[in-house]
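**Student:** Below are the sequence and a predicted model for it; my questions follow.
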Amino acid sequence: MTCSYVTLWDLETGKNIATIKTNSSVRTCNFSYSAYQAAYTTDKAMGHPCEVFIIDTRTIDESMSTQSPILKWEITDSKVTSMVWGTLDETIITGHEAGDLIQWDLRTGKKVHSIKEHTHQINDMQLSRDGTMFITASKDQSAKLFDTSSLELLKEYKTERPVNSAALSPILDHVVLGGGQDAMEVTTTSTRQGKFDARFFHLVFEEEFGRVKGHFGPINSLAFHPDGKSYASGGEDGYVRVQSFDQSYFDYTFDYNRE
């Protein structure tokens, strides 16, 4: 019998603080900005619906394993595949298998707003450093930048392959995208053709200005270091690569006048 759960870890010691059992696989989880709450979602499986759970994390000990959630609700739309917290810990925004983005009111668990700017599954969502914007990565071969409060579409970054992850630089107007073909479609020529490169775009002008090779399979996750001087990528090849930027990266000036 498969056991599904959410686990809370102490980063300094690696100790397992609490484990919350769930009825089906956990697809997403995230702390609120204040870290007083956390949210996680479960898949529709084994006769159980896709659900969103909000838990209190102010008292972090083994009692969390048996506490009831502050709030939970069932998802009747397509299943949740990604999620971020909205502003002031008052909302969460979920990305869905069908490409929808939905904003939820955490006082009631009711839908506030929804849009559909992607045509396929949203694989990843990450907030900007100040939380005013977030970026999505989708199987429709694009990443898109949205306003966190209004869900207004701000920018779009297009590629020729599914995008599995996208991250925003905390110090520069840069976006990094990663992805690649599904594992069953990968060929020996894919690496040579640059299908697994991390690709850098200008946040405002939406143009690609650089690529970094390294993985031998699709990139599944990306994250900038908080100081903006490096980034990490996790790939289907089983490796996590940490790349530090050299000075030329910081000296680079985007040509605003090129056509």
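**Tutor:** Noted; the coordinates are in hand. Numbering: from 1, shown residues only.
**Student:** When you work out contacts or count neighbours from here on, use the C-alpha atoms and nothing else.
**Tutor:** Fine.
**Student:** which SS state does Asp227 fall under?
**Tutor:** Following DSSP: H, G, I helix; E, B strand; the rest coil, we place Asp227 in the coil state.
**Student:** and it, how many neighbours?
**Tutor:** Residues contacting Asp227 under the criterion other C-alpha atoms under 10 Å number 10.
**Student:** I'd assumed Ser82 was in contact with Gln121.
**Tutor:** No - counting by C-alpha atoms under 8 Å, Gln121 does not reach Ser82; the two are 9.4 Å apart.
**Student:** shared neighbours of these two, anything?
**Tutor:** Residues within reach of Gln121 and of Ser82 at once, by C-alpha atoms under 8 Å, 6 or more residues apart in numbering, are Gly95, His96.
**Student:** all helices for the stretch 101-250 of the chain, in order.
**Tutor:** Using DSSP state H, counting those that start in this stretch, the helices found in the stretch 101-250 of the chain span residues 247-251.
**Student:** what are the ranges of the strands in it?
**Tutor:** Secondary structure of the stretch 101-250 of the chain (DSSP state E, counting those that start in this stretch): strands located at 101-105, 110-115, 122-127, 133-138, 142-147, 153-158, 163-168, 174-179, 198-202, 208-212, 219-224, 230-235, 240-244.
**Student:** who's in contact with the third one?
**Tutor:** This points to strand 122-127. Contact with strand 122-127 is made by 81-84, 95-100, 133-139, 163-168, as judged by C-alpha under 8 Å, 6+ apart.
**Student:** for comparison:
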Amino acid sequence: VLDNEALLAATGAADFSAKVWDAITGQELQEFGHKHIVKSVEFSANRESLATAGMEGIVRVFDLTQGAVTTELHHDDKEKVTINKVVWGADGNTVMTGGSNGIVKVWDIRTNTGANEIKVDGLVMDVELSKSVGGQGDVLTVAAGKHVSMFDAGTFELLQSHEMPSCSFREEGGASLHPSGDKFIAGGGDCWVRVFDRQTGAELECHKGHHGPVRCLRYAPDGATYASGSEDGTIRLWETDPDEATA
């Protein structure tokens, strides 16, 4: 994942580490050890903190200026929870997680407690916070079970939820909302990348190219392109409106 200025990159890996890199030179800047696989990392908006989560079921917040962990957030569940995604809240005082217990949880890092939660229909594979969607409010997009759902990021009210008959999020996959708010992309185990209408859930486009399950998808900030990453070891870039790009 890149920071907001695309100057730093962070990775989480199966070697039980999270690392921060210079995105321009590729030089490793910091490494943070964990006790299990790190599945998700994200920079805070001010680039001073890094949130990590994964197979341990623990959310950690690292102060990048000090190189040390400042916060650890633990689930109360008796069964082990794998966290597949961690994202920062818009206010910088909260983080949101989604994982194997089918819950999107909001944590207040000032008090180290859960502030809210959303129950969805299955294993959560992806959570995305989109700010000022279509010039309006912030939207939380969640890929879980067989659905892609959008929630108001302030009230957590369900806005839309669409079943994905052609792809599911049992073990992989994700979704991303276009900055305009009128459509979203989704992909998973069937190796294809699809574009859907946000309001109706109708499939608008289907793109083939990957030779392995799709693990992640994201629109560029301007919405002109989007990227997809797959287990086939490739990252593919797609034009949102190729006809307009060549006109």
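**Tutor:** Good, I have the coordinates. Predicted model, so just to flag it, every value in this text is computed and none were measured.
**Student:** Looking at the strands of the stretch 101-250 of the first structure, which one is packed in the most?
**Tutor:** strand 163-168 (a mean of 28; mean count of other C-alpha atoms under 10 Å).
**Student:** That one - contacts with which helices or strands?
**Tutor:** Packing partners of strand 163-168 of the first structure (3 or more C-alpha pairs under 8 Å, 6 or more residues apart in numbering; DSSP states H and E): strand 122-127, strand 133-138, strand 142-147, strand 174-179, strand 219-224.
**Student:** what packs against the fourth one?
**Tutor:** Helices and strands in packing contact with strand 174-179 of the first structure are listed as strand 163-168, strand 198-202, strand 219-224; criterion 3+ C-alpha pairs under 8 Å, 6+ apart.
**Student:** what's it aligned against in the second structure?
**Tutor:** Counting by TM-score structural alignment, strand 174-179 of the first structure lines up with residues 183-188 of the second structure.
**Student:** ok, now the first one?
**Tutor:** In the comparison with the second structure, strand 122-127 of the first structure aligns to the range 124-129 (TM-score structural alignment).
**Student:** The matching stretch vs the first structure, average distance?
**Tutor:** Compared with the first structure after fitting, stretch 124-129 of the second structure has a mean deviation of 1.1 Å; criterion: mean C-alpha distance after the TM-score superposition for the first structure.
**Student:** Contact partners for the nearest residue to Ala166 of the first structure once chain neighbours are set aside?
**Tutor:** In space, and not counting its chain neighbours, Ala166 of the first structure is closest to Leu177: 4.5 Å by C-alpha to C-alpha, 6 or more residues apart in numbering. Applying C-alpha under 8 Å, 6+ apart to Leu177 of the first structure gives the contacts Ala137, Ala143, Val163, Asn164, Ser165, Ala166, Ala167, Ala198, Arg199, Phe200, Phe201, Leu222.
**Student:** possible to save the helices and strands packed on strand 163-168 of the first structure as TSV with distance to Val242 of the first structure?
**Tutor:** Shown next, in TSV, are these (distance: least, C-alpha to C-alpha, whole Å):
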stretch	distance to Val242 of the first structure
strand 122-127	18
strand 133-138	20
strand 142-147	22
strand 174-179	14
strand 219-224	10
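**Student:** For the helices and strands packed on strand 174-179 of the first structure, give me JSON lines that also has distance to Tyr5 of the first structure.
**Tutor:** Listed next are those as JSON lines, based on distance: least, C-alpha to C-alpha, whole Å:
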{"stretch": "strand 163-168", "distance to Tyr5 of the first structure": "23"}
{"stretch": "strand 198-202", "distance to Tyr5 of the first structure": "31"}
{"stretch": "strand 219-224", "distance to Tyr5 of the first structure": "21"}
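**Student:** how many neighbours does Ile20 of the first structure have?
**Tutor:** Using other C-alpha under 10 Å, the number of residues around Ile20 of the first structure comes to 16.
**Student:** check contacts around the counterpart of it in the second structure.
**Tutor:** In the second structure, the residue paired with Ile20 of the first structure is Phe32, using TM-score structural alignment. When contacts are counted by C-alpha under 8 Å, 6+ apart, Phe32 of the second structure touches Ser17, Ala18, Lys19.
**Student:** that's a helix at Ser63 of the first structure, yeah?
**Tutor:** Yes - assignment of Ser63 of the first structure by three-state DSSP places it within a helix.
**Student:** how close does the closest residue in space to it that isn't next to it in sequence sit to Ala35 of the first structure?
**Tutor:** Leaving aside its chain neighbours, Ser63 of the first structure sits nearest to Ala18 (7.6 Å; criterion: C-alpha to C-alpha, 6+ apart). For Ala18 of the first structure, the distance to Ala35 of the first structure equals 16 Å [C-alpha to C-alpha, to the nearest Å].
**Student:** got it, and Leu88 of the first structure?
**Tutor:** 11 Å.
**Student:** Ok, Ser4 of the first structure next?
**Tutor:** 23 Å.
**Student:** For the two, indicate the residue with more neighbours.
**Tutor:** Between Ser4 of the first structure and Ala35, counting by other C-alpha under 10 Å, Ser4 is the more crowded of the two (15 against 12).
**Student:** What residue in the second structure is paired with the more buried one?
**Tutor:** Counting by TM-score structural alignment, the partner of Ser4 of the first structure is Phe16.
**Student:** Quick one: map Ser142 of the first structure onto the second structure.
**Tutor:** Ser142 of the first structure maps onto His147 in the second structure, by TM-score structural alignment.
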